[in-house]
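dropping a prediction and its sequence here:
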Amino acid sequence: MIPTKKVGIFALTLLLCSCGAFFNQPLTRTAARVGEVSRSTSLLKSLPPSSDPVEVAVYNFSDQTGQYKAIENGSTFSTAVTQGATTILIKALEDSGYFTPIERENLSNLSTERNIIRNTKQEYIKNLNPNEPPLPPLLYAGLLLEGGIVSYDTNIITGGIGARYFGVGGSSKYRQDRITVYLRAVSTSNGEILKTVYVSKTILSQALDANYFRFVKFQRLLEAETGITQNEPVQLAVKDAVEKAVYDLVVEGIQAGYWSSKQGLTADQQLVNTYFKEKEEVESIELYNRIMNKPEGDILSISGGTSLMAGDYSNKNPGYMGRLEYQKSLTKFLSIGPSVSFLELNNGKQFYNQFIEANLNMRFNLLPEDDLSPYLYGGGGMLLEAGESSTQNLNTSGIFYKAQYGAGLQWTLSKNFGLNLFAEHNLVFSDELDNRVNGKRDDFYFNFGLGLNFYLSKNKKNPKAAQSDEN
């Protein structure tokens, strides 16, 4: 039984390591502070200066999700995302330096105030100063920026982990939500939509707790618990997504020639190339951060590893194994192909021999488009003796027929190369493989290997990336 003192020390250590934020709890009131920056704020402000900022008008960049804030037993009448996205967008446009925002959200207020100023000036001109200059005209916009927050998806990923031992335990839970923002630039001269960008941002919520529940002595129960929950502010997530959308719009506008920076063509092209490289990488990743760049086509694999005999002898020594394999792609999930292996089966002094193995396998790829793809396979084959057995050979032909099945994992490193890890069970249709017949069970052996894949067909190049290269 674990002493109470040691359990208490363990619980305290868990508290210090896992709940460090516990000691930073906001127990007192704090003063107002400057608003927090998002991860995209520095990205937006790192843009090179614009050669000629463009006047833009934003009438409304609204919440188009129709989502209400979710609670445990339903929903409330509070909206899930901020209704001030227009203000956030205007601030992002100002921070970029490529746009001059013009007030349009409350145009009626501006028009009323200008009418007051105009009437006052007219009275002043008539009575006091005939040379008073008139009110200057309003600026007009060359571009309209439209769009909005188009979706708010809750609980796209939920999960957690926990453990308890002798009354001491802890757990962690998390949840991910997701917002999606669309932003488009419209020409005021002819109404043409020049560019549309699309940005998504996940919102993370985490909960961590630790507890201690133990009888320290007879009829004396000690119970303690602590925990902390952290929720990423939705407003900051909206700010991050809107600022990233403005950054993307600036770069794609530079690439299309709508505006440029003061640093010249070389700096603009470098910025565009970096952006499209990032975009190509992002487009190869699915919603749950699964990398989707697995090449489609045939695979040539060279691998090496070890074989382990499991026959009628208790002594089992690992032997070497080398394999050359070709897989012909039939569909995205299925492929078929032969393999040839040279291997050693070793039971020490009791049995030793070398074999050539020829197999034909059908492979099923579980996640065919993932960068890290598990697969299952099975098929049939034969073993041919390639060496001289250490014991008297019971099978005079030296040929053994078998079936095999296994599982593996492919890791795509590039469009041409990848790694391959596999484990295989080989069932021989004979009990004479180790030159001994004992019992009713036939002999079998295992193969374990690690190899290099060569992809014989390449992915088609991303047309957007190709376009950026040409430019």
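Cool, got the structure.

alpha carbons only for contacts and neighbour counts from here, please
Noted.

so how far is the host helix or strand of Gly160 off the chain centroid?
Using DSSP states H and E, the element containing Gly160 is strand 143-165. Distance, stretch centre to chain centre, for strand 143-165: 13 Å (CA atoms, centre = their mean, to the nearest Å).

what's that strand packed up against?
Counting by 3 or more CA pairs under 8 Å, 6 or more residues apart in numbering; DSSP states H and E, the packing neighbours recorded for strand 143-165 are strand 54-57, strand 62-63, strand 168-187.

what's the most buried one of the ones you listed?
Comparing the helices and strands packed on strand 143-165 by mean neighbour count (mean count of other CA atoms under 10 Å), strand 54-57 ranks first with a mean of 21.

list the helices and strands it packs on?
Packing partners of strand 54-57 (3+ CA pairs under 8 Å, 6+ apart): strand 99-102, strand 143-165.

tell me the buried residues in the longest one?
Within strand 143-165, the residues that qualify as buried by neighbour count (16 or more other CA atoms under 10 Å) are 143-152, 154.

between strand 168-187 and that strand, find me the angle.
Calculated by axes from the mean of the first three to the mean of the last three CA atoms, to 10 degrees, strand 143-165 forms an angle of 170 degrees with strand 168-187.

could you point out which of the buried residues of strand 143-165 is nearest to Asp95?
Nearest to Asp95, judged by CA to CA, of the buried residues of strand 143-165 is Leu145 at 15.6 Å.

list the residues that contact that closest one.
56-59, 183-186 (CA atoms under 8 Å, 6 or more residues apart in numbering).

which of those lies closest to Gly398?
Nearest to Gly398 out of these is Leu183 (CA to CA; 71.5 Å).

dump the residue contacts of that closest one.
Going by CA under 8 Å, 6+ apart, the list of residues near Leu183 reads 145-148, 196-198, 245-246, 249.

looking at those, which one is closest to Phe342?
Checking these against Phe342 by CA to CA gives Tyr198 as the nearest, at 53.4 Å.

against that first model, consider the following:
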Amino acid sequence: MKTFCLVGLMLCHFKSLAQESNRADADYFYKKTFFYDQRGVNVIELAVGTSNINGDLPSPIFEIASRIGYKHFMFPHLNIGFTYNKFNIAFEDVYNEGFMSFDLNLEYVASPYQSFSPFLFAGGGYNASNYFVQTATKFQGGGGVEIIVATGFGLKIMADYNYVMSDELDGVVFGASDDAYWRVLFGANFYFGGQNKKERILKGVPTIINSNPIIKEN
């Protein structure tokens, strides 16, 4: 009798271990597919905000800034993106000029398998005043946070610092350093694509998980 009880206890223990293993496997694949369910490999980016210059004139003021861009994820943690930015540079009562920039960035997403994630980016670009009267190359870097509020749709707030390889951005050449400016933007990401990669991941799901799915609790 004791032997049967012992065997029963061992069977229950192994069954419990198997269930825990299945749950761990299900959690693993849920994590991997979350990126493709809630985000995606392609992103259309829209944002509006403000810009402010660190230049040679006194009393810089905040002006309007906007952005539209496209990003492609090479991996869930890393994407490459191109943006077109329209913004103004202004000093109180003396200067207000429209500019645009064309930026190429690498972006690192810290938590791609979660709804909330910080991100960092850096790259280079091309800065130009309206009608390309004044042009210069530049380098930029920044970061922000994003939250997924619906499938394929995220809201974010971000800031970037732009160092221009020219001292003429504000119309005045003065001092030893080139001009630079900040942008602070609030925007949205629209995700799409990636179902093929999701299907390849799901091919690795053990049969027992497919036949006995574990429902993820909210």
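Looks like it came in fine. What you see is a predicted model; the values in this text were computed from it and never measured.

about what we covered before: return the member of the contacts of Leu145 of structure 1 nearest to Ser96 of structure 1.
Ranked by distance to Ser96 of structure 1 (CA to CA), those are led by Val56 at 12.5 Å.

can you show me the strands along structure 2?
Secondary structure of structure 2 (DSSP state E): strands at 42-54, 60-61, 63-75, 78-91, 95-109, 116-129, 135-150, 153-164, 180-192.

of all those strands, which lies closest to Lys32 of structure 2?
Ranking the strands of structure 2 by distance to Lys32 of structure 2, with CA to CA as the measure, places strand 63-75 first at 11.5 Å.

structure 1: matching residues for that closest one?
Under TM-score structural alignment, strand 63-75 of structure 2 corresponds to residues 319-331 of structure 1.

looks like Thr306 of structure 1 contacts Asn447 (just checking).
Yes. In this structure Thr306 of structure 1 lies within contact range of Asn447 using CA atoms under 8 Å: 5.9 Å.

which residues do these two both contact?
Counting by CA under 8 Å, 6+ apart, the contacts common to Thr306 of structure 1 and Asn447 are Met321.

those two: who's more crowded?
Higher neighbour count among Thr306 of structure 1 and Asn447: Asn447, with 23 against 19, using other CA atoms under 10 Å.

quick one: contacts for that one?
The contact partners of Asn447 of structure 1, by CA under 8 Å, 6+ apart, come to 305-308, 321, 423-426.

tell me the one of the residues you listed nearest Glu113 of structure 1?
So of the contacts of Asn447 of structure 1, ranked by how close each gets to Glu113 of structure 1 (CA to CA), first place is Ala423, at 78.1 Å.

residue in structure 2 paired with that closest one?
Match for Ala423 of structure 1 (TM-score structural alignment): Ala159.

just flag the most distant two among the buried residues of strand 143-165 of structure 1.
The farthest-apart pair in the buried residues of strand 143-165 of structure 1, when distances are taken by CA to CA, is Leu143 and Thr154, at 33.8 Å.

so what's the nearest residue to Gln327 of structure 1 once chain neighbours are set aside up against?
Excluding the flanking residues, the one nearest Gln327 of structure 1 by CA to CA, 6 or more residues apart in numbering is Gly337, at 4.3 Å. Under the criterion of CA under 8 Å, 6+ apart, the neighbours of Gly337 of structure 1 are 325-328, 360-362.

which of those also appear as contacts in structure 2?
For the contacts of Gly337 of structure 1, the contacts that persist in structure 2 are 325-328, 360-362, with contact defined as both residues aligned by TM-score structural alignment, their matches' CA atoms under 8 Å.

out of those residues, who has the most neighbours?
Highest neighbour count within these: Asn361, with 23 neighbours (other CA under 10 Å).

what sits closest to that one if chain neighbours are left out?
Per CA to CA, 6+ apart, closest to Asn361 of structure 1 is Gly379, 4.3 Å.

that neighbour maps to what in structure 2?
So Gly379 of structure 1 corresponds to Gly123, using TM-score structural alignment.

Gly406 of structure 1 now?
Taking TM-score structural alignment, Gly406 of structure 1 has Gly142 as its aligned residue in structure 2.

distance from the chain centre to whichever strand or helix holds Ile125 of structure 1, please.
Following DSSP H and E, one finds Ile125 of structure 1 within helix 107-127. Mean-position distance between helix 107-127 of structure 1 and its chain equals 56 Å (CA atoms, centre = their mean).

what's it aligned against in structure 2?
Using TM-score structural alignment, helix 107-127 of structure 1 finds no match anywhere in structure 2.

ok, back up a step: including distance to Lys402 of structure 1, could the buried residues of strand 143-165 of structure 1 go into CSV?
Output for those, formatted as CSV (distance: CA to CA, whole Å):
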residue, distance to Lys402 of structure 1
Leu143, 72
Leu144, 71
Leu145, 68
Glu146, 66
Gly147, 63
Gly148, 63
Ile149, 60
Val150, 58
Ser151, 56
Tyr152, 55
Thr154, 52
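
which of these lies closest to Asn346 of structure 1?
Distance to Asn346 of structure 1, by CA to CA, is smallest for Thr154 among these, at 57.0 Å.

distance of the closest one from Ala207 of structure 1?
Per CA to CA, to the nearest Å, Thr154 of structure 1 is found 16 Å from Ala207 of structure 1.

thinking Met362 of structure 1 is in contact with Pro338, fair?
No. Using CA under 8 Å, Met362 of structure 1 is not in contact with Pro338; the gap is 9.1 Å.

in space, what's closest to Glu225 of structure 1 - neighbours in sequence excluded?
Counting by CA to CA, 6+ apart, the residue nearest Glu225 of structure 1 is Asn211, at 4.0 Å.

around that neighbour, count how many other residues there are.
19.

now do the SS call for it.
State at Asn211 of structure 1, reduced to three classes by DSSP: H, G, I helix; E, B strand; the rest coil: strand.

any figure for the gap between it and Ser108 of structure 1?
59 Å.

what do you get for Val56 of structure 1?
The gap separating Val56 of structure 1 from Ser108 of structure 1 is 18 Å, by CA to CA.

do you know how far Asp103 of structure 2 is from Leu17 of structure 2?
The gap separating Asp103 of structure 2 from Leu17 of structure 2 is 52 Å, by CA to CA.
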